[in-house]
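# Let me see the structure of the following:
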Amino acid sequence: MTRKRQQFSLAQVNRLLLGIALCLIWLAGISHADSSRDALFDALKKAPNEAEAEVIENEIWRSWLEAAPSPDLQSKLETAMRLRGQYDFQGARDLLDEVIAEAPDYSEGWNQRAFVLFLQGNYEASLEDIDRTLDLEPRHFGALSGKAMIFITQGRVKLGQETLRQAVEIHPYLKERSMLIAPKGVDL
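As a prediction, this is how the structure comes out:
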C-alpha cells in the first residue's frame, strides 16, 4: 500500500495561517481588555491624588461602557443614559430592559438600570440590579456606592457604611467617601 501525500496549495496554507492569526488576535484582545482593566484598578488604588484618580476612574467607566457586546447595545445604553439625564426615566428604563434582555452578562446594563430604578425610588429593584452588577463585576465601585446610598437612605446606616468602605477600598478617592463616618477614636 502506498501512502499518498496530500499537498496543500500556497493559497490554502496562507488561508489557514490567516485564520490562526485572526483567532490569536481575537484571543489577545479579550486578554488585553481584562489585563488593561486590571492595570487601571491597580493604578486607581495607587493614585497619588484625586486628580489622577479621576482620570483613571474615567478610563474605567469608559471600559465598562465599551464592553457592550455589540455597537447596537452600546448605542442603546448611551441613549438610555442621555434619556436619564433628560429625566425620561421610563424611556431610559425601557431601553435598559432591552439591553439586559439581549445581554444578560453585560454588567453595565444592570448598573445603569439600577441607577434609573434608584432615581425612580424603587430601591428594592435597584438593589437587585446592583447585586447582579456586582456578581458580574465585583470591583464596580459605582454599584457599591449606589448600594451604600440606598442603605443609608433606608436608615440602614451601618450596612451603608460597610458597603461604602468596600467601595473606597477599591477607589480610595471616591467622591462619596466624604459620607463615611469615622469609627470612634479614628480620624478619616
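# C-alpha from now on. contacts and neighbour counts both.
OK.
# The top helix by length along the chain - contacts with which helices or strands?
In the chain, assigned by DSSP state H, the helix with the most residues is helix 10-46. Applying 3 or more C-alpha pairs under 8 Å, 6 or more residues apart in numbering; DSSP states H and E, we find helix 10-46 packed against helix 50-65, helix 157-170.
# one more to line up against the first:
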Amino acid sequence: MQLGVDPCEFVSAVTPVLERKDLSGLLALLKSRWTGEQIVALLRCPDCDARKVAALALSLVGCRHCLPALARQLKDPDPVVNQLAEHAIWMIWFRGGSEEANQHVCRGARAIDRGDYHHAIEHFNQAILLCPDFSEAYNQRAIAEYLLERYEQSILDCKKTIELMPIHFGAWAGMGHCHAHKGRLAEAVECYQRALQINPHMTQIRQAVEELRSRIGVDV
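Below is the predicted model of the structure:
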C-alpha cells in the first residue's frame, strides 16, 4: 500500500512533541511536513500506533473531507483508535463554520456546561445566522433545547444536523432521547440503532436500546 509517508517516520517525529505536550509545536509540525491526505491515508495503515497518531493529528488539522475515513475508524479493532477517531470527529464538527461562528458554538457549549441554556441558544442562533450550513450549531442547539425539555424543537434541530451531516451519531442519539422522553419508544430505538450503526462503541446508547426493547416487548 502506497501511503506517501512512512508510518514509522511519522510516529517517530510526532511522539516526542506529544510527550512534551506541545500543542502549538505539534500543530506547526503537522502543517509543515504532511498534507491532510497523507495523514488520512495512515488511518489505513496496519501499524496500530500509526493509526492512533494519525487520528490524534486529524483532531488538530483535519477537515470535513477527513470525516468519512475517521468514521470508518470508529469500527477499528483497536479501542484506542476508536476513541481518538471519535475525538477527532467532534473536533472537526466544532470547527465546521467560520471563525466567528465557531467561537459562538464554543461559547454556547460552555454556557450549556454551566446550565445557562437560554444564553447557549442565543450563541447557537448567532452561529447559524453566520453559517446556515454549520451542522454542529444545530446539534448544540438541539442539546440545549433538550435540556429545556423542548423535545419537539430539539428533534427538528437533530434532523437538520443529520441533513447537513449524515454521519452525526450524536444527533441520532439525541433524537432518540427526545423520542424516549415523549414515550415514542419504537422511534427512540430506531434512532439509537442508527447512531450505533455509525459508532458501535456508544455503550450507554446500546444499554438504552436493550432497556427500551425490553419495555416494548421486543427480543434483544
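# Just give the TM-score of the two.
TM-score of the superposed chains, computed with TM-score structural alignment, normalised by the length of structure 1, equals 0.76; 153 aligned residues with a C-alpha RMSD of 1.7 Å.
# one step back: can you put the helices and strands packed on helix 10-46 of structure 1 in TSV and add mean neighbour count?
Putting the helices and strands packed on helix 10-46 of structure 1 into TSV (neighbours: other C-alpha atoms under 10 Å) gives the following:
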stretch	mean neighbour count
helix 50-65	16
helix 157-170	19
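# Let me know which of these is the nearest to Leu18 of structure 1.
Minimum separation from Leu18 of structure 1 across the helices and strands packed on helix 10-46 of structure 1 (C-alpha to C-alpha) falls at helix 50-65, 28.6 Å.
# Tell me the counterpart of Ser154 of structure 2 in structure 1.
Counting by TM-score structural alignment, Ser154 of structure 2 lines up with Ser126 in structure 1.
# Work out for me the element that match sits within.
Per DSSP states H and E, Ser126 of structure 1 falls inside helix 123-136.
# Equivalent analysis for Pro104 of structure 1, please.
Following DSSP H and E, there is no helix or strand that holds Pro104 of structure 1.
# which position in structure 2 aligns with it?
In structure 2, the residue matched to Pro104 of structure 1 (TM-score structural alignment) is Pro132.
# For that match, the count of nearby residues, please.
For Pro132 of structure 2, the neighbour count with other C-alpha atoms under 10 Å is 15.
# what does the one 4 residues further on give?
Using other C-alpha under 10 Å, Glu136 of structure 2 has 31 neighbouring residues.
# so who does it touch?
If a contact means C-alpha atoms under 8 Å, 6 or more residues apart in numbering, then Glu136 of structure 2 has 93-94, 96, 105, 161 as its contacts.
# and the closest residue to the match of Ser154 of structure 2 other than its chain neighbours, what helix or strand is that in?
Once flanking residues are discounted, Ser126 of structure 1 sits nearest to Ala114: 4.3 Å by C-alpha to C-alpha, 6 or more residues apart in numbering. According to DSSP H and E, Ala114 of structure 1 maps onto helix 107-119.
# how many degrees apart are that helix and helix 123-136 in direction?
160 degrees (axes from the mean of the first three to the mean of the last three C-alpha atoms, to 10 degrees).
# Could you double-check that the residue nearest to Ser126 of structure 1 sits in contact with Ala125?
Yes: taking C-alpha atoms under 8 Å as the definition, Ala114 of structure 1 is a contact partner of Ala125 at 7.3 Å.
# Compare these two (neighbour count), which wins?
Neighbours per residue (other C-alpha under 10 Å) separate Ala114 of structure 1 from Ala125, with Ala114 holding more: 29 against 14.
# what does that one align to in structure 2?
Correspondence of Ala114 of structure 1 to structure 2, assessed by TM-score structural alignment: Ala142.
# Please name the residues that touch that match.
153-158, 174.
# gap between the match of Ser154 of structure 2 and Leu16 of structure 1?
Applying C-alpha to C-alpha, to the nearest Å, the value for Ser126 of structure 1 to Leu16 of structure 1 is 49 Å.
# neighbour count winner among these two?
The residue with more neighbours, out of Ser126 of structure 1 and Leu16, is Ser126; 26 against 12, by other C-alpha under 10 Å.
# contacting residues around stretch 180-195 of structure 2?
The contact list for stretch 180-195 of structure 2, computed with C-alpha under 8 Å, 6+ apart, reads 151, 168-173, 175-179, 205-206, 208-209, 212-213, 216.
# Now the buried members of the residues you listed.
Listed as buried from the contacts of stretch 180-195 of structure 2 are 151, 168-173, 175-179, 205-206, 208-209, 212-213; burial here means 16 or more other C-alpha atoms under 10 Å.
# Count the neighbours of the closest residue to Ala137 of structure 2 other than its chain neighbours for me.
Nearest residue to Ala137 of structure 2 in three dimensions, chain neighbours excluded: Phe124, at 5.3 Å (C-alpha to C-alpha, 6+ apart). For Phe124 of structure 2, the neighbour count with other C-alpha under 10 Å is 29.
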